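In: I would like to see how this sequence folds:
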Amino acid sequence: MFIVDDDPSVLRSLSRMFQLEGYEVERFDHPRQMLERKPGPRPGCVVLDLRMPELNGLELQAELRRAGWMQPILFISGHGDVPAAVRAMKAGAVDFLPKPVGTVELLAAVERALAQDRAAIASEQEREALRIRFALLTPREREVCQGVARGLLNKQIAAELGTAEQTVRLQRGRVMEKLAVDSVAELVRLMERLGSPP
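Out: Prediction:
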């Protein structure tokens, strides 16, 4: 967990509270300090103050994303700034909490952020495993795979590819085996998860 707040007393109290709850904490009293650090290990989250010198929380949010930080961000602010809250949420913040924020409310927001990050990591890992399986296909098997995912019959795929229907049937079997799917519906879902819908 990463905390950025230019108020030393807030920074100390937040750090202490999170550490008592068992979180590993890195804290920064200036937004530029965090930008000097490489993206942290995941899962995690970033707790940002909105109003800070030189670089406000919204600007830091944008800089962190540009620098490759993927952890969810939640804002805390002593100012009821609705436009800023809207901008933060549109830019991907998971929450925007007013100061002083209650312990229960803040911990709940952190848990939501961590759950979101864990889900994002699991989804990335699943897509990577699918990409590895898809990479096992030969170029012709990929063409057959695309045809099957589009709902074409073997003879239609064969006509498109200029090959024999029997050959397509064999290649289709290898595609299903390599991708570890049992049905066309599973194949279509797999292609969608890969970001290659038919």
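
In: Every contact and neighbour count from this point should use C-alpha atoms.
Out: OK.

In: Quick one: distance of the helix ranked longest in the chain to the chain centre.
Out: What stands out as the longest helix in the chain, according to DSSP state H, is helix 103-135. The chain centroid and the centroid of helix 103-135 are separated by 6 Å under CA atoms, centre = their mean, to the nearest Å.

In: same question, stretch 95-107
Out: On the basis of CA atoms, centre = their mean, stretch 95-107 is displaced by 23 Å from the centre of the chain it belongs to.

In: what about that stretch, how long is it end to end?
Out: Terminal residues of stretch 95-107 lie 12 Å apart, using CA to CA, to the nearest Å.

In: try stretch 26-43
Out: End-to-end for stretch 26-43, by CA to CA: 14 Å.

In: who touches that stretch?
Out: 1-8, 11, 15, 52-53, 55-57, 60, 63-64, 67-71, 114, 117-118, 121 (CA atoms under 8 Å, 6 or more residues apart in numbering).

In: before we move on, the earlier item: in the helix or strand following the longest helix of the chain, what counts as buried?
Out: Per DSSP states H and E, the first helix or strand lying C-terminal to helix 103-135 is helix 139-149. For helix 139-149, the neighbour count (16 or more other CA atoms under 10 Å) marks 141, 142, 143, 144, 145, 146, 147, 148, 149 as buried.

In: To compare with the earlier structure, here is another sequence to fold:
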Amino acid sequence: MRNGPVHVIDDDESVRDSLAFLLEGMNLTVLTYPSATMFLEQRPWGLGGCIVSDVRMPDITGIDLLRILKERGVTLPVIIITGNADVPLAVEAMKVGAQDFLEKPFHDEVLLAAIQTALGESAGVQRLSTDVIDINERLQTLTGREHEVLGCLVDGLPNKGIAIKLGISPRTVEVHRAHLMTKMKAASLSHLIRMVLLTETSLMHTPPPPKC
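Out: I've put the predicted structure just below:
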């Protein structure tokens, strides 16, 4: 069951070490992080795999991490580890997007089974996930007006129609269009629209550009 690394996020060093020892003994690649902040800073989701995270951490909690990953369009499966008193938080985590949660203490076999399931799902969606993450990151570089022009292009409006809709000149539309094409790394209008539709039809939760 080797489909990418297991990203272990826990502020307790002993927990990180014990999980790494267990999982590496099963021939899995393990990457550990002392905080969700460090995980987000390193941006390792392009490596694939799955995430095993504690629910209670001092900087960014497991719940907050799930929300941030959802906003960024990251679809790596997340397994939340929780204590007895944290079961309500674990249920909330499932609603936010966690694939599973494990209540401490849990048997090694239970964790390994959950990871095996997560890695199987990750292998199937990782390429799509990586593509959409890249597109979403490009979308975030657009200005508000460029977003509006993009939304109108996706709606099929020509430059003159966009100019009338937005109350700007056709020349200004052309300038915004050229800028957003460059920022989105789009080779053509059809390529640009395909990228936007990919974000809309995927399982990602990053909002698409506003409709014109």
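
In: before we move on, back to that, which elements pack onto the longest helix of structure 1?
Out: Counting contacts by 3 or more CA pairs under 8 Å, 6 or more residues apart in numbering; DSSP states H and E, helix 103-135 of structure 1 packs against strand 73-77.

In: what's the strand it packs on packed up against?
Out: For strand 73-77 of structure 1, the packing partners by 3+ CA pairs under 8 Å, 6+ apart come out as strand 46-49, strand 95-98, helix 103-135.

In: list the buried ones in the last one?
Out: Going back to what we said before, that points to helix 103-135 of structure 1. By neighbour count on 16+ other CA under 10 Å, the buried set for helix 103-135 of structure 1 is 106, 109-110, 112-118, 120-121, 127, 130-131, 134.

In: Residue in structure 2 paired with residue 104 of structure 1?
Out: Under the alignment (TM-score structural alignment), residue 104 of structure 1 pairs with residue 109 in structure 2.

In: what separates that match from residue 45 of structure 2, distance-wise?
Out: When distance is defined by CA to CA, residue 109 of structure 2 is 25 Å away from residue 45 of structure 2.

In: Residue 58 of structure 2 too?
Out: Here residue 58 of structure 2 is placed at a distance of 22 Å from residue 45 of structure 2 (CA to CA).

In: Check residue 55 of structure 2 too.
Out: Here the criterion is CA to CA. By it, residue 55 of structure 2 lies 19 Å from residue 45 of structure 2.

In: ok, those two, which is more surrounded?
Out: Set residue 55 of structure 2 next to residue 45 and count neighbours by other CA atoms under 10 Å: residue 55 wins out with 26 against 22.

In: circling back: can you list which of the contacts of stretch 26-43 of structure 1 are found in helices?
Out: Judged by DSSP H, the subset of these located in helices is 8, 11, 15, 57, 60, 63, 64, 114, 117, 118, 121.

In: Please name the residues that touch the residue nearest the centre of structure 2.
Out: Geometric centre of structure 2, nearest residue: residue 74, 1.3 Å, by CA atoms, centre = their mean. Applying CA under 8 Å, 6+ apart, we find residue 74 of structure 2 in contact with 45, 129, 130, 133, 204.

In: what does stretch 107-127 of structure 1 contact?
Out: Outside of stretch 107-127 of structure 1, the residues within contact range by CA under 8 Å, 6+ apart are 42, 43, 44, 45, 71, 72, 73, 74, 94, 95, 193, 194.

In: Got a PyMOL select line for the buried ones in these?
Out: Burial among those is assessed by 16+ other CA under 10 Å; the matching PyMOL selection reads:
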select buried, resi 43+44+45+71+72+73+74+94+95+194
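
In: Tell me the one among the contacts of stretch 107-127 of structure 1 nearest to residue 83 of structure 1.
Out: Using CA to CA, residue 95 comes nearest to residue 83 of structure 1 of the contacts of stretch 107-127 of structure 1, at 13.8 Å.

In: The aligned partner of residue 68 of structure 2 in structure 1: how many residues sit nearby?
Out: Alignment note (TM-score structural alignment): residue 68 of structure 2 maps to residue 63 of structure 1. Residue 63 of structure 1: 16 surrounding residues under other CA under 10 Å.

In: what about the nearest residue to residue 63 of structure 1 once chain neighbours are set aside, neighbour count?
Out: Computed as CA to CA, 6 or more residues apart in numbering, the closest residue to residue 63 of structure 1 that is not its neighbour in sequence is residue 35, at 7.6 Å. Here the number of neighbours of residue 35 of structure 1 (other CA under 10 Å) works out to 15.
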